[in-house]
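> I'd like to go over a predicted model; first the sequence, then the structure.
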Amino acid sequence: MLRNNRGGFSLIELLVAMAIFAFLLALAIPAFSGWLQNMQIRNAAESIQNGLQQARTEALRRNTTVRFQLTTSVTNSCAISTGQANWVVNLGSSTTNDPTGQCGAVMPATVSQWIATNAPFILQTFSASGSPNVVAASNGGAANWLVVFGSLGQVVWPTASSTQWDLSNPTGGACASASGPMTCMRILVSNNGRIRMCNPNLASGTPQGC
């Protein structure tokens, strides 16, 4: 007599498999969460680096001074940042065309001529909404939230020293340099206009170290 064997799992086997899956998921969630928090830092740092490079390129192309500043937002309620990673690029110097309160004035690229002829002459804005937990710390005073590139690509403001912004994510934890889980990043802008992103936890002699 042939026995009719039916494939499939018993209830006990299914419960055991679900328990193992739940255990593995519980182990993976913290690691995945930490990866996401680290990615916020990386994304914010790359966007700031790209914005600075664009500002320098525009200064060279237009043969004039171009501002880059971190701002609290990119709406008309914006102010010069005290820690956020949003940014605005516009025509102007350290004393002219401050976009504070006018960051929402940027127009679509199809009317770029309007942008170039109407104050505050905003060329581009970037919202750090994708990295809401990232905090930017300056190595100096409020002036260091603003970098102005000259027509030769050099930094004409601030004049005293190079600019440094440290990007961290307190929500994810302390930086690796403080024995925490976060890979914090640093943006450096030298007086000659060199823009660099580096990892302050790595030795200065290494390619990505500060």
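Arrived safely.
> hey, let's count contacts and neighbours off CA atoms from now on
Will do.
> Where do the helices of the chain begin and end?
With DSSP state H as the criterion, the chain has helices at 11-62, 112-117.
> and Ile41, how many neighbours?
26 (other C-alpha atoms under 10 Å).
> okay but it is in contact with Ile187, surely?
No. Counting by C-alpha atoms under 8 Å, Ile41 sits too far from Ile187 to count as a contact (11.5 Å).
> Now list whatever residues contact both of those two.
The overlap between the contact sets of Ile41 and Ile187 (C-alpha atoms under 8 Å, 6 or more residues apart in numbering) consists of Leu167.
> who wins for proximity to Gln164 among the helices of the chain?
Ranking the helices of the chain by distance to Gln164, with C-alpha to C-alpha as the measure, places helix 11-62 first at 11.5 Å.
> Comparison target below:
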Amino acid sequence: MKALMGKPEINHSSHKERGFTLIELMVTIVIFAVLSAIAVPGLKAFIIGARMRTQSSDVIGAINLARSEAVKRNSGVTICRSANGTTCQAAGSNWAAGWIVFADPNYDGVLNTGETVIRAYPALSGNTTAVGSGGSAQNLVFTGLGRPLPTFTGGKITMCPPSGDDQSNCRTVCVNSQGRPRVDTPAELAADSYCGN
């Protein structure tokens, strides 16, 4: 009927189906593989760097919390290594298992009966290592003035991704003799006298 009205009939069977050829698909896969090989290491480095910045910020936050709570309470407050969130670890210098901030009116750096945990921090993720040295190897005790005990001359906690990953992502939380913390990259740490040790 349409043919009689002057409109040509369209023969659908003469049109070929359009799609990817096998060669086009293989080229696409090769391009995707090359781009992935370039992007994945960069993405991994970005994730590790972000994790290290976050974890070092958590340590800074805990130290600042201990200082401010000591001033607020006008009494001793301690930050110590703790794997269970309820007791301080007695020996070693590994901070990766977690730490707690607690009221410590007798300034002994140990969570005794009747002393209150202000905040507990979980273990570090991503197999991060965190080793304390100097005055902050095991704990850090603040007085009611917001300063460490007079015997404290400085300390640091060095946090690094697992061996095999880029160690330029390590971060060192340096605490000076006044109890003020800051974070150094490996390059900054090499020229830094802030840690005091």
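Everything's here; your move. On a predicted model such as this, the values are computed, not experimentally measured, just so you know.
> which of the helices of the first structure sits most buried?
Per-residue neighbour counts averaged over each of those give the maximum for helix 11-62, namely a mean of 16 (mean count of other C-alpha atoms under 10 Å).
> about what we covered before: let me have the helices of the first structure in JSON lines, extended by distance to Val74 of the first structure.
JSON lines is the format used below for these (distance: least, C-alpha to C-alpha, whole Å):
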{"stretch": "helix 11-62", "distance to Val74 of the first structure": "14"}
{"stretch": "helix 112-117", "distance to Val74 of the first structure": "15"}
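> Out of those, which is closest to Ala160 of the first structure?
Checking the helices of the first structure against Ala160 of the first structure by C-alpha to C-alpha gives helix 11-62 as the closest, at 18.6 Å.
> Pull up the aligned stretch in the second structure for that closest one.
On the basis of TM-score structural alignment, helix 11-62 of the first structure is assigned to residues 22-73 in the second structure.
> what comes up buried for stretch 134-150 of the first structure?
134-138, 144-150 (16 or more other C-alpha atoms under 10 Å).
> check contacts around the residue nearest the centre of the second structure.
In the second structure, the C-alpha nearest the mean C-alpha coordinate belongs to Gln55, at 2.4 Å (C-alpha atoms, centre = their mean). Gln55 of the second structure is in contact with Leu124, counting by C-alpha under 8 Å, 6+ apart.
> Over to the one 4 residues further on?
For Val59 of the second structure, the set of contacting residues under the criterion of C-alpha under 8 Å, 6+ apart consists of Val173.
> Just give me the mean distance for stretch 43-50 of the second structure relative to the first structure.
Superposed on the first structure, stretch 43-50 of the second structure shows a mean distance of 2.3 Å to its aligned residues (mean C-alpha distance after the TM-score superposition for the first structure).
> Contacts made by that stretch with the rest, please.
So stretch 43-50 of the second structure is in contact with 161, 166, 169, going by C-alpha under 8 Å, 6+ apart.
> For the first one, what is the corresponding residue in the first structure?
Per TM-score structural alignment, the equivalent position to Pro161 of the second structure in the first structure is Asn169.
> got a list of what its match touches?
By C-alpha under 8 Å, 6+ apart, Asn169 of the first structure lies in contact with 37-38, 40-41, 133-135, 175, 182, 184.
> Of these, which are reproduced in the second structure?
For the contacts of Asn169 of the first structure, the contacts that persist in the second structure are 37, 41, 133-135, 175, 184, with contact defined as both residues aligned by TM-score structural alignment, their matches' C-alpha atoms under 8 Å.
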